[in-house]
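In: Build the 3D model from these lines:
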Amino acid sequence: MRWPLRKEKIRSRSQPWLRAKESHSLPEVFGSVPVPTEPSFWAKLLAFAGPGYLVAVGYMDPGNWATDLSGGAKFGYELLCVIFLSNLTAMVLQHLALKLGIAGERDLAQACRDAYPDGVVIFLWILCEIAIAACDLAEVVGSAIALQLLFGLPLVWGCLLTALDVLAVLYLQHRGFRYLEICVVALILVIGGCFAAELSLSRPDWMGIVRGLVPHPKILTNPQMLYVSIGILGATVMPHNLYLHSAIVQTRQYQPTSEGKREAIRYATFDSTLALGIAFFINAAILILSAAVFHRSGRSEVGEIQEAYRLLSPLLGNPLASILFALALLASGQNSTLTGTLAGQVVMEGFLSLKLRPAVRRILTRALAILPAVAVIGYFGEEKTTDLLVASQVVLSAQLGFAVWPLVRFTSDPAKVGIFANPRWLSLIAWFITWMIILCNGKLLADILLPVSLRNELYHFLHIPIS
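Out: All right, here's what the predicted structure looks like:
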């Protein structure tokens, strides 16, 4: 059966998209940030700085904390190389996302809508909405845990309070997109400052850190290390960030010429790479802190955020240690909710070309995250929050391949991005990353969802170490 909208199997390069683009990404802020025309590197760098930091918060959200804490407590500094390689992967994928937004003049959701038949578009939209809701769920629960640790607030009330971020996003975006970016950068500085202080208190083994950055075969041969490593990869690369980044880079008033786009891609890549470097420091700091405090003291079973909070101050002998940890968690959760609601708008408008008032869209997005969290916590109790975080990461892992595949395909096609199509070496790297993500996340899902007997038979057939 043929798709009704597809007129031919292969379209010519003069008609690269199935549909014409109907509107700009985030039209209320499209091209709203001026770019200076004078040839000043620092002035232009400052003009393009911002979108990378909005994207980077997705790589340090509460969903990452459990895997980083578990990896450090169980294996010390040995999985630092996994965080480093995951971050390099993120840098490549975010470069492709911003290139699609600038050179292809579409965000990833719009590109999928304009390139694929209706049935595929609806399928991808549903998957993406579920992934955004799952990501929001982790952020809501993380913020609620932080409020409970700092102020003793019940988790249900903490989840409900996170709805106030809708008002913050609306207010900041109404003032101008730059205000939203400044708020996000300020919260990142709070997170980074808290963990810098934590590292100074924990006194880690710096030579162990250096050794941990070097990949070693034991990660592949040790089933437990492999399992945690796959979890770190699955929690690091967030699918909604690819949709978000390809949209928010278009808030800059760059010249729509080949040279103007080339310059915009160059500066936007610098911004993204620097921001993701900060995200690497924060993720690495969580693992290093866990290794220096829990692994060193023989508490390798620590994997829950609440347990880490309770043990930090007694083990370090400083009451500030736990407070700084919870404060960083609160900043991380709030930061991620700010960008998550923005990503929800990009996805709905891009896939469906459906325009809703920003307030309605953000309230809907927040409700989809808060209601499951409140329902699970209210019915099963607060002890199920960790299971809720794990479940959210499973959903994200399942959706990631469906975002990365079209991104690599579009940016490798001159019919979509013109002269800015990926060179062969970059295409090879991007497709390698794509297949590694699909295979690693497939194993993570199999480990969690398949019955043990069936899973072991499958791994034995594929010669995969059994965890």
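
In: going forward, measure contacts and count neighbours with C-alpha atoms only.
Out: Fine.

In: any idea how far Ala321 is from Thr434?
Out: Relative to Thr434, Ala321 is positioned 39 Å away (CA to CA, to the nearest Å).

In: Looking at these two, which is more packed in?
Out: Set Ala321 next to Thr434 and count neighbours by other CA atoms under 10 Å: Ala321 wins out with 24 against 21.

In: if I look at the more buried one, how far off is Ser392?
Out: Ala321 is 28 Å from Ser392, by CA to CA.

In: Tell me, how many residues neighbour Ala421?
Out: 23.

In: from memory it sits against Arg409, does it?
Out: No - Ala421 is beyond contact range of Arg409, at 9.8 Å (criterion: CA atoms under 8 Å).

In: OK, contacts around Gly350?
Out: When contacts are counted by CA atoms under 8 Å, 6 or more residues apart in numbering, Gly350 touches Ser25, Asp107, Leu108, Ala109, Gln110, Arg113.

In: Kindly indicate which of these lies nearest Leu85.
Out: Leu108 (24.0 Å; CA to CA).

In: What helix or strand is the closest residue in space to the closest one that isn't next to it in sequence located in?
Out: Nearest non-adjacent residue to Leu108, counting by CA to CA, 6 or more residues apart in numbering: Tyr243, 5.1 Å away. Element membership for Tyr243, per DSSP states H and E: helix 239-248.

In: and for that helix, what are the contacting residues?
Out: Against helix 239-248 from outside (CA under 8 Å, 6+ apart): 25-26, 30, 51-52, 55, 58, 93-94, 97-102, 106-109, 128, 131-132, 340, 342-343, 346-347, 396, 399-400, 403-404.

In: Tell me how many other residues crowd the closest residue to Gly212 other than its chain neighbours.
Out: What sits nearest to Gly212 in space, not counting adjacent residues and going by CA to CA, 6+ apart, is Glu78, at 4.4 Å. By other CA under 10 Å, 25 other residues sit near Glu78.

In: Next, the second sequence, to be compared with the first:
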Amino acid sequence: MGTGSGPESPDMAWRREAAAVSLPEVHRSIFVPNKAPFWRKMMAFAGPGFLVAVGYMDPGNWATDLAGGSKFGYTLLSVILISNLMAILLQHLCVKLGVATGRDLAQACRDHYPTPVVWGLWFLCELAIAACDLAEVIGSAIGLQLLFGIPLVWGCIITCLDVLAVLYLQNKGFRYIEALVLTLILTIGGCFVAELFFAKPSLTGVLLGFVPSTEILKNQEMLYVSIGILGATVMPHNLYLHSSIVQTRNFERTNEGKREAVRFATIDSTAALMFALFINGGILVLAAAAFHFNGHNEVAEIQDAFQLLSPTLGVGVASTLFAVALLASGQNATLTGTLAGQIVMEGLLNFRLKPWLRRLITRAIAIVPAVVVIGMYGESSTTSLLIASQVVLSMQLGFAVWPLMRFTGEKAKMGEFANPLWIKILGWSTAIIIIVLNLKLLFDTFVPESIRRPFYAFFGLSI
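Out: From the prediction side, this is the model:
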């Protein structure tokens, strides 16, 4: 029987036995000392959380955060905060699933659902990964253009070269990937610390922005950007990714060892996601302070933000730091996108491609529409593509969150690690909020205004 079996990890509740371990080339490859001080064990578990956090600060976030900050000031900071809290909870559940069952979320879906459902989940998840990769391609291409003057189309094509970097690092060892990711994250963070110092935002305004406002639900444009922020923050493929890479740690496979692994891995992911909250909040605060309160309320284009930052803030290096952070963000996200694509295909379909081929296919799916749209509609279309990609991501969230909540709530699958009542309430509330918001977006997009207006009026809302 596979790694999900055994007395500590009940296997009788799955339709299929676990076929293989997740990411076999790095599974249990990082040693965890059994008897060591807290900080030494913390260092052994540190890393996967920051790989997950990369997806929460990728270029797709930049477009939605810039649009939200420049148009609505600090108001949507509350959306970023709530999204981040949702992410912390969901990533904790991913940790529990991977540690307790020895399965990643993709494998768990395959071992639980009938084949037609599994294929549907695979298609939706691949669509989400392609949307995420599209944001990474465009973000990296824009960064290259702003820093070196490379045309966007060529910048998109150049991003194919990151395949070599990913393959090289994966062959060297998983710690090398984690080290590179952390270096790029610190680069992004350093750039935004400097940007916020230059922008001098209102501390009172920022604090008030974290207080939720009912206006977000009533204002259609604000809600659209909010759902984009939600899609950019809580990413479906990150749920598959985290449940897999937490298994790179070679911890004791006893109940006590698993409890310890869950505790340390949750600390790791929570700390990393709080850093992601700072980055996402920083982008929105920068846009609000530099643009919204200076009369530039329509800055949604990343290129426009780059051009306006230095003149508005009166600091010549501000625009350059912005572009450096963007390029680091785009390159960082490609590393985790590669792993997520591999995990989803192997886990859901039990089908393994060579990593370089898998990466090229995924990148081609992202590059082709980017090049076509830029060629047809010009470079001004890139931000619309970025925001649309995040809305596509948010549409897929329910299909990843629902099975995650279901599996982690079943004692037959999780044993003593099954969710307690309070986590079930929080988790299912999160899932329902995500699904309802996405249904509202679909309703507003495809239902004629003549039908929507009386419907919303009945509930005291406007469109």
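
In: Overlay them and tell me the TM-score.
Out: Once superposed, the chains reach a TM-score of 0.95 (TM-score structural alignment, normalised by the length of structure 2), with 454 aligned residues with a CA RMSD of 1.5 Å.

In: Now go through the contacts of helix 239-248 of structure 1 and say which are in helices.
Out: Using DSSP state H, 51-52, 55, 93-94, 97-102, 108-109, 128, 131-132, 340, 342-343, 346-347, 396, 399-400, 403-404 are the members of the contacts of helix 239-248 of structure 1 that sit in helices.

In: Just the buried residues of those residues.
Out: Using 16 or more other CA atoms under 10 Å as the burial test, these include 51-52, 55, 93-94, 97-102, 108-109, 128, 131-132, 340, 342-343, 346-347, 396, 399-400, 403-404 as buried.

In: Which position in structure 2 pairs with His24 of structure 1?
Out: In structure 2, the residue paired with His24 of structure 1 is Val21, using TM-score structural alignment.

In: Neighbours of that match, how many?
Out: 21.

In: wouldn't it be in contact with Thr101 here?
Out: No - Val21 of structure 2 is not in contact with Thr101 according to CA under 8 Å; the separation is 10.8 Å.

In: Contact partners for Lys96 of structure 2?
Out: Contacts for Lys96 of structure 2 (CA under 8 Å, 6+ apart) come out as Ser243, Val262, Thr408, Phe417.

In: After alignment, which residue of structure 1 pairs with it?
Out: Under the alignment (TM-score structural alignment), Lys96 of structure 2 maps onto Lys99 of structure 1.

In: Relative to Tyr267 of structure 1, how far out is its match?
Out: 11 Å.

In: and if you look at Glu304 of structure 1?
Out: For Glu304 of structure 1, the distance to Tyr267 of structure 1 equals 39 Å [CA to CA].

In: Compare the two (neighbour count), which wins?
Out: In this view Glu304 of structure 1 and Tyr267 are compared by other CA under 10 Å, and Tyr267 has more residues nearby, 19 against 16.

In: Please settle this for me: is the more buried one part of a helix?
Out: Yes - under DSSP: H, G, I helix; E, B strand; the rest coil, Tyr267 of structure 1 falls within a helix.

In: per the alignment, it corresponds to what in structure 2?
Out: Using TM-score structural alignment, Tyr267 of structure 1 lines up with Phe264 in structure 2.

In: Any idea how many residues pack against Tyr59 of structure 1?
Out: For Tyr59 of structure 1, the neighbour count with other CA under 10 Å is 26.

In: What lines up with it in structure 2?
Out: By TM-score structural alignment, Tyr59 of structure 1 lines up with Tyr56.

In: residues contacting the aligned partner of Leu153 of structure 1 in structure 2?
Out: Counting by TM-score structural alignment, Leu153 of structure 1 corresponds to Ile150 in structure 2. Ile150 of structure 2 is in contact with Ala141, Leu144, counting by CA under 8 Å, 6+ apart.

In: can you rerun that using 6 Å?
Out: When contacts are counted by CA atoms under 6 Å, 6 or more residues apart in numbering, Ile150 of structure 2 is found next to Leu144.

In: and it, how far is that from Leu144 of structure 2?
Out: Distance from Ile150 of structure 2 to Leu144 of structure 2, by CA to CA: 6 Å.

In: same deal with Leu239 of structure 2?
Out: Counting by CA to CA - Leu239 of structure 2 and Leu144 of structure 2 are separated by 30 Å.

In: between those two, who's got more neighbours?
Out: Neighbour tally, Leu239 of structure 2 and Leu144, criterion other CA under 10 Å: the higher count belongs to Leu239, 26 against 23.

In: Can you find the partner of that one in structure 1?
Out: Using TM-score structural alignment, the equivalent of Leu239 of structure 2 in structure 1 is Leu242.

In: before we move on, what about Phe198 of structure 2?
Out: Using TM-score structural alignment as the criterion, Phe198 of structure 2 maps onto Leu201 of structure 1.

In: excluding its backbone neighbours, what's nearest its match?
Out: Leu316 is the one closest to Leu201 of structure 1 (CA to CA, 6+ apart), at 7.0 Å.

In: Then Ala328 of structure 1?
Out: Ile191 (4.6 Å).

In: which SSE is the one you found in?
Out: Counting by DSSP H and E, Ile191 of structure 1 is found in helix 177-202.

In: Report the mean distance between that helix and its aligned residues in structure 2.
Out: Its aligned residues in structure 2 lie a mean 0.4 Å from helix 177-202 of structure 1 after superposition (mean CA distance after the TM-score superposition for structure 1).

In: any idea which helix or strand comes after that helix?
Out: helix 206-212.
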